[in-house]
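# Sharing a model prediction with you, sequence too.
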Amino acid sequence: MLSFLEASDTSIDDVGAHLKKMVEIGIALSAEKNIDTLFDMIVEEARALAMADSGTLYILDRDRNVLSFKILQNNSLGLHLKRTENAEILLPDVDLYHGESPNYENASSFAALQGKILNIPDVYASTTFDFTGPMKYDSVTGYRSQSMLVIPMKNHENEVIGVLQLLNAQEVESGRVVPFGDRCVSLVEALASQAAVALTNRQLIQEIKKLFYSFIETIAGAIDEKSPNTGDHIKRVVKITMALAMAVNESNQGLFKEHFFDDEEMEELRLSAWMHDVGKITTPEYVMDKSTRLESKFDRIHLIETRFSLIAEIVEKQYLEKQVKLLQSRETSSDIFLELEKARKENLSSIHEDLAFIKTCHRAEFVNDKMIHRLNKIAEKQYIVSGKIQPFLDPWELENLSIQKGSLNETERHIIENHATMTLKMLSCLPFPKNLSRVTDFAASHHERLNGTGYPRKLKGDALPLQARIIAIADIFEALSARDRPYRKRMEISHIFEIMGKMKENGHIDPDLFDLFVRSDIGKKVKL
């Protein structure tokens, strides 16, 4: 008795049923997004069509010139084995070449190289190919390989992308192993063609996605490399972002108990984190690297040092000239000379003290009102050079030395903050697909605050998406915990949480997310 597909009484209804099944299979294969699940479906559906007891799928690896094992299904042995990135290879890959010579001894390699279907009634009786592999497998497992169907899978360009190998076609009623019939071969060939198209589409999508992410990571790396002080900032923000998102998914209490990011949402969030600082590509390096108050394209403290050295020389010269005049006028009273010398020393000492104070303000973490008052007094002092009256400090120097916290003046702070606006503008120009349509909003909103005092759009409350709030916390924590910030030393976790706790109280960051961040111990789990 022949298999069901070869039965002489196959009716038009049966043929219609097979065609309907092929359409259903084609739709299912095309709709499947997970490539490992797609591998499983290909073998499972091929086995079902051919009534095959076992099936194996190999995918062509052009870089290594091998057929790479992916899936093995064997009903009799109850096996369902697959190759994963971390698992040991359960079946060996098949070399397409021995040196420079094509490997025609192996049936799967021959089918791949020649693009031909092989239908072998009994592998033990075959003298065309080397079946020591299946025979060795049989001796270990107790299985008996008999009929074999090997079909090359070809893409839309008629290139072989893999090989589907089926073993032991069975009669429907008796289960007896029989050769694969011609109609069965045609159906499986059609399935292999559909599967190759679906697989090629999925591989192309993966390759495009890989290319896109590689490009994004390259841009992110270039942005980080603009400054030696922000190296790997973006990469670390991505790591913290995804750790916090996973904590949301695993949370079984509070507001996040019912919230869960699916795979597409996680991908959208990951991409948003990678792109959150893309606008910094327009930020000047000297602003990003400004570690002290007088630093610009060069550190102007050196200019002030030179100026004060000149002022001291001028003062020395002025007192020397006074001494010469006294001698010429023959007013040689020792008291006059002593007073003059005392005045000279006091004047020079004042100049040196002023310079030392300026240097202190230049690098101080905070400059208070009292310090600013003294800076203003210094700036009021003048000296004359080449007949022109000059101030001890010019307006730009006074403005920057008077910065109370940090090293950026108002203009520079606006330049830094503009990177969020540029991120919004740049990403708004990109035609993101539907599943990534919110990347722009998430990425550009990481400096927004819940109370509406953030930038660039001053979003607040419910207008600020959860994903943007996650990136905001990741960005703040990374900035505070990083070893390489120019304007301060790395902080201890306790101090970081103290600062972020105040930000929570002041409505800057999401309080529930921050509590989850602390409770999940993400700060210690994520190695920065």
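Nice, I can see it. Numbers count the residues shown, from 1 in each chain.

# CA only for contacts and neighbour counts going forward, please
Noted.

# pretty sure residue 164 contacts residue 148?
No: proximity of residue 164 to residue 148 does not meet the contact threshold set by CA atoms under 8 Å, at 10.5 Å.

# Mind giving me the packing neighbours of the top helix by length along the chain?
Scanning the chain for the helix with the most residues, using DSSP state H, yields helix 182-225. For helix 182-225, the elements it packs on are helix 12-31, helix 35-50, strand 148-154, strand 160-170, helix 233-250, helix 263-274, judged by 3 or more CA pairs under 8 Å, 6 or more residues apart in numbering; DSSP states H and E.

# again, 10 Å this time
If you count contacts as 3 or more CA pairs under 10 Å, 6 or more residues apart in numbering; DSSP states H and E, helix 182-225 packs onto helix 12-31, helix 35-50, strand 118-120, strand 148-154, strand 160-170, helix 233-250, helix 263-274.

# how about the helix or strand following the third one: buried residues?
Meaning strand 118-120. Where DSSP states H and E defines the elements, the next helix or strand beyond strand 118-120 is helix 132-141. Neighbour-count burial for helix 132-141, counted by 16 or more other CA atoms under 10 Å, picks out 134-135.

# and if you look at stretch 223-242?
Quick answer for stretch 223-242 (16+ other CA under 10 Å): 223-224, 226-227, 229-242.

# likewise stretch 187-196?
Buried, per 16+ other CA under 10 Å, within stretch 187-196: 187-196.

# Comparison target below:
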Amino acid sequence: MAKDPKGKASKPAKTQSADKSKKSAKAPLVHEHVAGDCALATGVPGHDDAESRADALNKFEAELNKREVDLIEREIKSLRQQEELDRLRPLSGLYRVVRAMASERRLDSLLDVITRETQVMLKCDRCSVFVLDAQAAELWTQVAQGLVGHRMIRIPVGGNSIVAECARTGRMINIPDAYQDPRFDPAVDRNTGYQTSSVLCVPMLARGGEVIGVFQVLNKFDGPFTNEDEDWLEGLTAVAAGLIEQAQAYGEIERFVDKTLETLAQTIDQRDPLTAGHSIRVTNYSLLVGQAMNVPDDDIDVLRYSAMMHDYGKIGVPEKILWKDGRLTPDEYATVQKHASITYDLLSNLPFTRRLQDVPFVASCHHEKVDGSGYYRGLKGDDIPFLSRIIAVADVFDALTSKRHYRNRMPIEKVSEIMYNGRDNHFDSTCVDAFFQLPSARVIAVLESERERAANFDAELFKNLSWQRLVELVSGGHPKRGEEGIAEVFDRIYNAGLPADYQSLD
């Protein structure tokens, strides 16, 4: 065996040649295999690769077509679902309006719900519910959704408006183009800045068939109002008419109860001319505080009736004690204290509804103190009804700022000192703080409302001033820009009509 220069044995030439021969022998077998595969794929032995590519493209195109069909089918399904949703949306709105029967008793709140849901149902820009005032021969709407800045509209039934005609005739009116209809008055748009296009009016009928109002919807978003819109609005109007009749009846009952309780309260106040108006003022102060503290509507009613009747038990206190000039003796004061328990006993005999059943208890707790030193139950802290804690603040404030047999009005800075010093011992501090943040113009309006010689005052002067800030100015605080002279004006208002020999209780 020959060796290479590096000393390694080299392969024989015969062997190398044999290897080459083996490699060259295998190559044709590979080509034949590929060609066979192509032939099997195309069906034609040795067919060109172009047909394979064409077949692959055909398969790809078929897959694209299948996916496109699937996409179209999904789109059709989605459109059908949307159509179904559009068809059911008015039914959903109708359900929400009906459900409002259980939660909305007041007419203004009910009208707000109805108009809002009608806009959603009919896909329109505006809805108004006009209620017939038969005595005034007018149609009025308290809520006109979308009409910014207008909360009350009144239309004569005998007028030329479309709404009035709908009410007079009791027939539906559907106008595709308002400006092409002679019944439409363009002055309405000029006055409001609105542009009316389509109009649909449907009369509301009472159970007896008489017209009690009109539904008016304006400017459908996608064209004129359709027959389907008419059907939906007629259905909604039938439901709304019953709800509105119910709300009107509830309002009449509520006004009767209000006036009855107010008369009873004034009967007690009138026993002593110096306390006349006390219950009404306490009620108004209490409502101001309650609204500022976001007391719910149902609780606001309890607050109003409780504040109005808080002193009703004084009917059991002898007039010689109520009218006494000078301070009361301990025994006399003990007699006066009994009025709280008498209030509870008397009010408990009245048939208050379930919603107002807390009135006797709340009214009788207005002399309780948060530290437990009040009367007549000696309740403490959160055991005292929250509404009673509001009334306590209003009651003391009115007592201190009113003339009594043994003193004149107390200086307002002294009143404020007593109120602040009573925080967290006599009063709930949050109620005191809420009172002092009230707009001073509203406090002054109540303060002067029942005076024999009510002083006129410019409410605009006090419009942006809280009661706390007014007290600071009256107490000698430095006025900011625009506050100059306010303390002097208030002093004239507060002391108007007081005797020349005025002496306050220090």
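The structure has been received and is ready for your questions. These numbers come from a predicted model, not from an experiment.

# returning to that earlier point: just name the most buried of the helices and strands packed on helix 182-225 of the first structure.
strand 148-154 (a mean of 27; mean count of other CA atoms under 10 Å).

# List the contacts of residue 255 of the second structure.
249, 261 (CA atoms under 10 Å, 6 or more residues apart in numbering).

# Map it onto the first structure.
Residue correspondence to the first structure (TM-score structural alignment): residue 255 of the second structure is matched to residue 210.

# ok, now residue 233 of the second structure?
Checking TM-score structural alignment: residue 233 of the second structure goes with residue 188.

# does its match really touch residue 164, like I thought?
Yes: with contact defined as CA atoms under 10 Å, residue 188 of the first structure counts as touching residue 164 (9.3 Å).

# Quick check: neighbours shared by these two?
46, 149-151.

# nearest to residue 487 of the first structure, of the residues you listed?
Set against residue 487 of the first structure, the nearest of these by CA to CA is residue 46 (63.9 Å).

# distance of that closest one from residue 108 of the first structure?
Distance of residue 46 of the first structure to residue 108 of the first structure, given as CA to CA, to the nearest Å: 16 Å.

# Contacts only, for residue 355 of the first structure.
301, 304-305, 307-309, 349, 361, 378, 392.

# who wins for neighbours among those?
residue 361 (24 neighbours; other CA atoms under 10 Å).

# That one is in what secondary structure piece?
Per DSSP H and E: helix 334-363 holds residue 361 of the first structure.

# Can you check which part of the second structure that helix sits on?
Residue span in the second structure matched to helix 334-363 of the first structure, by TM-score structural alignment: none.

# Report the distance from that helix to the chain centre.
Relative to its chain's centre, helix 334-363 of the first structure lies at 56 Å (CA atoms, centre = their mean, to the nearest Å).

# Check which residues of it are buried.
337, 340, 344, 348, 351-352, 354-355, 358-359, 361-363.

# got TSV for the residues you listed, with distance to residue 138 of the first structure too?
Shown next, in TSV, are the buried residues of helix 334-363 of the first structure (distance: CA to CA, whole Å):
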residue	distance to residue 138 of the first structure
337	114
340	111
344	104
348	98
351	95
352	92
354	91
355	89
358	86
359	83
361	82
362	80
363	77
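
# for these, which one is nearest residue 206 of the first structure?
Taking the buried residues of helix 334-363 of the first structure together and measuring to residue 206 of the first structure by CA to CA, the closest member is residue 363, at 49.9 Å.

# Setting the sequence-adjacent residues aside, check what's closest to the closest one.
Once flanking residues are discounted, residue 363 of the first structure sits nearest to residue 292: 5.5 Å by CA to CA, 6 or more residues apart in numbering.

# go on, residue 291 of the second structure?
Using CA to CA, 6+ apart, the nearest residue to residue 291 of the second structure is residue 300, at 7.7 Å.

# sorry, back to before: the residue nearest to residue 363 of the first structure touches residue 358, doesn't it?
No: taking contacts as CA under 10 Å, residue 292 of the first structure lies outside contact range of residue 358: 11.8 Å.

# Quick one: map residue 280 of the first structure onto the second structure.
Using TM-score structural alignment, residue 280 of the first structure lines up with residue 314 in the second structure.

# Tell me the residue in the second structure aligned with residue 112 of the first structure.
Aligned by TM-score structural alignment, residue 112 of the first structure pairs with residue 167 of the second structure.

# tell me the contacts of that match?
130-132, 139, 157-158, 161, 201-205, 210-215.

# Can you give me the separation between it and residue 175 of the second structure?
From residue 167 of the second structure to residue 175 of the second structure the distance is 16 Å (CA to CA).

# go on, residue 386 of the second structure?
54 Å.

# Residue 347 of the second structure too?
Distance from residue 347 of the second structure to residue 175 of the second structure, by CA to CA: 56 Å.

# before we move on, what about residue 257 of the second structure?
44 Å.

# what do you get for residue 99 of the second structure?
31 Å.

# Could you do residue 152 of the second structure as well?
24 Å.

# Same check on residue 409 of the second structure?
From residue 409 of the second structure to residue 175 of the second structure the distance is 64 Å (CA to CA).

# likewise residue 67 of the second structure?
47 Å.

# just to revisit the earlier point, any common contacting residues for residue 164 and residue 148 of the first structure?
residue 55.

# Quick check: which element contains residue 73 of the first structure?
Using DSSP H and E, residue 73 of the first structure falls within strand 66-74.

# Show me what that strand is packed against.
helix 35-50, strand 52-61, strand 79-82, strand 94-95, helix 107-114, strand 160-170.
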